[in-house]
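> model this:
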Amino acid sequence: MAPKFGTSGLRGLVTELTDELVADYVHAFLSTVQSDTLYVGQDLRPSSPRIAKVICDTAQAAGVDVIDCGTLGTPALALSSMAAQAPAIMVTGSHIPADRNGLKFYLPNGEILKADEAAINAAYASRTRVQSSTQGSYNQMPEAESRYIARYIDAFGQMALKGLKIGVYRHSSVARDTMEAIFKGLGAEVVPLAHSDIFIPVDTEAVDPDTRAELQAWCRENGLDAIASTDGDADRPMLTDGTGKVIPGDILGVLSAQLLGAKSVVTPVSSNDMVRRLPEFEEVILTKIGSPFVIAGMAKAAHPEVVGFEANGGFLLGFTSHLKAPLAPLPTRDCMLPIIAPLVSAQTAEKSLADLVAALPPCFTAADRVQEIDRDKAETFLDKLISDDTARAAFFAPFGSISETDLTDGLRVDFESGDVLHLRPSGNAPEFRIYAQAGTEAKAQDLVKAAYEDVAQEVL
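Below you'll find the model as predicted:
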């Protein structure tokens, strides 16, 4: 299957992301933004340096000055490019395996929206070329990462995490050094864990059982207060409590929104319903899954104090929050803010992370994914559940009586018991996502496990 846009960015097999295809997409993007400068970043996949070089060479040949920020997190790249009011391209496949990669495009004011994707695809289809009689310059900007680090140390203060012992699960996250620098700058003791020179695809929304067991063991062995990590390009967080238990991304979003003083919250329909049960949030807008939809929803919010977050934990700050120092908006998926904010909240309340989470309304989610699916079978299966009342009732009968369905993104089914199952194919990889929600953590996990078996029979 040819590379295509998913929920966030262009994705495809490395073998399909040829130099010619990448160059054509660079021309297509530059033709839509008409800028004389382009920022470029990359993750730690083996294929990323080659793709980044093609981007830089193509832009320079088109007369565009290139600012190469090297290997750094997507939000760090966005912070510098947006400050310069310049577009950017991040080379990353996010959390998917190393045999795949992709491009994330940024306008001078932030992430592209779906309309921008359509414009880029149209320019690509017509093979639009940006012509120039001059060669653009090439400059490196290693300080882009330092600027991102300083953003959080300045905002929260050098004593914000003093007394905490935080493990950093390094794996192949492009932000592994960034995380350690930020935690140390905030006063925490840092314990590096499981560095890897081989790319490991960590999906923070569906952490596998073996990794969960390792996280728990690391906490016990090292006496940790928390373990932090990210996906490959550092726009999705992972945070555990002191027992090594992973805190879901949408719970991190709720805790972060509370600390920052948000009044409007924008989040996909797959997120925990808890956000709609908290009185401090005066407006909650539900969207389709994907940061472009969240950003579009943030633009429609009734209050200027608006944030967005996804079930994967990626957090978007839409206003200046006043902490130890002002924290400026960064309306792109970020990993560090939803890690730091809950840690700071727990410190301020003199509680553990586990106790902080336990004080929230009892609403629990779980998620998993069926991988390497047959896309045609998956599409047929979901279409039948959506269009055929009898088929839908029969498939979901083991889970209870259906009270309501929602087609905002895929198929969300609310049961009379209050439980929820939400099914949708991934927009970025050959995967089928399963989300569950229930009044207890065990029930949510049981729902996902049972639904996984049923879905797998239909989509593999």
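> C-alpha from now on. contacts and neighbour counts both.
OK.
> give me the distance from stretch 76-87 to the chain's centre.
18 Å (C-alpha atoms, centre = their mean, to the nearest Å).
> pull out the buried residues from it.
By 16 or more other C-alpha atoms under 10 Å, the buried positions in stretch 76-87 come out as 76, 77, 78, 79, 80, 81, 82, 85, 86, 87.
> which one of those residues is nearest residue 21?
residue 87 (19.5 Å; C-alpha to C-alpha).
> check contacts around that closest one.
33, 35, 37, 38, 39, 81, 105, 106, 107, 108, 109, 110 (C-alpha atoms under 8 Å, 6 or more residues apart in numbering).
> let's see 7 Å
38, 39, 81, 106, 107, 108 (C-alpha atoms under 7 Å, 6 or more residues apart in numbering).
> same check, this time on residue 459
373, 374, 377, 378.
> thought the second one was touching residue 460?
Yes - contact criterion C-alpha atoms under 7 Å: residue 374 and residue 460 qualify, at 5.4 Å.
> which of the helices or strands spans residue 149?
helix 143-156 (DSSP states H and E).
> could you also give me the structure for this next sequence, so I can compare it with the first?
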Amino acid sequence: MSVFKAYDIRGVYPDEIDEHLFYRVGRASVAFLQCNEMVVGRDMRVSSPSLARAFCDGVIDQGCSVIDIGQVSTPLLYFAGRSHPACAMVTASHNPKEYNGLKICRGDSLLPVDATSGLLRIQAFVEEERFSSPRHKGLVTHKNFVQAYVKFSLSFLKAKRPASVVVDAGNGMGGITFRELMKEDVPFTLHPLYFTPDGSFPHHVPNPALPDTLTELAQHVVERRASFGVGLDGDADRCGFVDETGKVVPPSVLFALIAHELLLEQPGGCIVADLRMSRVVQDVVRRSGGRLVLAKAGRTNLKRALLEQRGIFGGELSGHFFFPETAYCENPIIMLCRVLNMLERTGKPLSALVRPLSEMYANSGEINLAIADKIGALAAVKDAFADGDVSLLDGVKVDFPSWWFSLRASNTEPLMRLVVEAQTESELAVKKAQVLKVLQPFLVREGSQASADFPHGLPPQL
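Okay, the predicted model is just below:
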């Protein structure tokens, strides 16, 4: 079944996933985890209520009780699931509206159940329908964790100076938690944008990794003279920031800034970043006296590295940020608080902190490429740039003294992702063209994805 991915279950509804599948996945999850209680949440997608009901029916029919926390963000599910044996979230994150999926975690460590830690066994249970007959069915109870989650998240706010923040929930699940935040006595004003959950995504796809989705947020930040803006993805476990001038803050730069702040609090701490992050992260962590560990992309990989290294902060280029206080799970409210704390400590606007770091290197951002022969494409770039320092930790990454590139297959979409970075814009243009020339025979014209670099698709000469 192709819907069983590297990290979770994901596919088009109802063609690839449906209620019958989710019922069996519910039973299979209990059979594998051997748990007696599971916290279950869902996002705002049109198919989520029926898929969640089917999944819960399978769970209770296998003898496990369900704590139904309703329509929530994924970070809130993690918060609720920490004190329970297991948790599951019906969501397709940032994928388009026709998709849906399921994330499953062990409750104690909140480690995801992925292809390396049990998802393939769950798949086998589903396909073979090997389910034992429990002595009794589980029970269903309903609980609300929203207020507790918001209060916990705001405990990280130290700033007292008035500020103004625009948050674009993209009609996703962040609207519920941030609307609750607006009820709290905080020193900043929060301006809501698209807080009403709507699985049809009437305004834009909730994916802050795509710069076009932050355009309206940037306009509102400038119009309201806000301190900065935050854009969330569908299940609110990823976030993107724009500064007070309306410019998008590169994720690597934001990560480096917050890493520096945390290293001031915890000198010598370990920072874990995915290997696609800009070299600015290495420079800042080293200058701040920290220790940097590079990990394979993917929240499972980052989380495991953070646990092994006892990291104080972790992050991905896609906008996932991880904190030890949340069992190395994402929390966009904590990220917002950390940025507010930084602005107050430095007395500078966000643009003034971002500018020096963003000017250190010229970076392409992620270029999404539709490539059918992924193995062939990886082998081609590995051979073409064999004179560099080649790493096969995650796809192919090749480092040279003045530039580097990373090419890897997406684990959530049928794409390959390319990042190129150099010391100057002119060198970046040359090196990017060189890499794309090697990849040209592998590109699938129809369906090639737009990106920050090619907003209207790939140039015909490539």
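> re the thing from before, and the furthest pair within the contacts of residue 459 of the first structure?
Across these (C-alpha to C-alpha), the longest gap, 8.0 Å, separates 373 and 377.
> so which of those two has more stuff around it?
Between residue 373 of the first structure and residue 377, counting by other C-alpha atoms under 10 Å, residue 373 is the more crowded of the two (18 against 13).
> secondary structure and distance to residue 232 of the first structure added to the contacts of residue 459 of the first structure, as TSV?
Formatted as TSV, the contacts of residue 459 of the first structure follow (DSSP: H, G, I helix; E, B strand; the rest coil; distance: C-alpha to C-alpha, whole Å):
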residue	secondary structure	distance to residue 232 of the first structure
373	coil	22
374	coil	25
377	helix	29
378	helix	26
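> ok, and the residues you listed in the second structure?
Among these, the ones still in contact in the second structure (both residues aligned by TM-score structural alignment, their matches' C-alpha atoms under 7 Å) are 373, 374.
> would you list the contacts of residue 459 of the first structure in TSV and tack on distance to residue 185 of the first structure?
Converted to TSV, the contacts of residue 459 of the first structure look like this (distance: C-alpha to C-alpha, whole Å):
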residue	distance to residue 185 of the first structure
373	44
374	47
377	50
378	47
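> out of the contacts of residue 459 of the first structure, who's nearest residue 116 of the first structure?
Using C-alpha to C-alpha, those come closest to residue 116 of the first structure at residue 378, 27.5 Å.
> which residue in the second structure aligns with that closest one?
Aligned counterpart of residue 378 of the first structure in the second structure: residue 374 (TM-score structural alignment).
> number of residues surrounding that match?
By other C-alpha under 10 Å, neighbour count at residue 374 of the second structure equals 19.
> pull the contacting residues for the nearest residue to it once chain neighbours are set aside.
Excluding its sequence neighbours, the residue lying closest to residue 374 of the second structure (C-alpha to C-alpha, 6 or more residues apart in numbering) is residue 409, at 7.0 Å. When contacts are counted by C-alpha under 7 Å, 6+ apart, residue 409 of the second structure is found next to 374, 395, 415, 416, 417.
> any of those residues buried? List them.
For the contacts of residue 409 of the second structure, buried by 16+ other C-alpha under 10 Å: 374, 395, 415, 416, 417.
> export those to a markdown table and tack on secondary structure and distance to residue 426 of the second structure?
Below are those laid out as a markdown table (three-state DSSP; distance: C-alpha to C-alpha, whole Å):
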| residue | secondary structure | distance to residue 426 of the second structure |
| --- | --- | --- |
| 374 | helix | 28 |
| 395 | coil | 26 |
| 415 | coil | 27 |
| 416 | strand | 24 |
| 417 | strand | 22 |
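> determine which two of those residues are furthest apart.
395 and 415 (12.6 Å).
> distance between the helix holding residue 149 of the first structure and the chain's centre?
Using C-alpha atoms, centre = their mean, the offset of helix 143-156 of the first structure from its chain centre is 20 Å.
> I would like the residues contacting the helix or strand following that helix, please.
Following helix 143-156 of the first structure in sequence order, the next helix or strand is strand 165-171 (DSSP H and E). By C-alpha under 7 Å, 6+ apart, the surrounding residues in contact with strand 165-171 of the first structure are 176, 180, 188-196, 200, 224-229.
> ok, and the contacts of residue 87 of the first structure in the second structure?
Where the second structure agrees (both residues aligned by TM-score structural alignment, their matches' C-alpha under 7 Å), these reduce to 38, 39, 81, 106, 107, 108.
> perfect, I'm done here.
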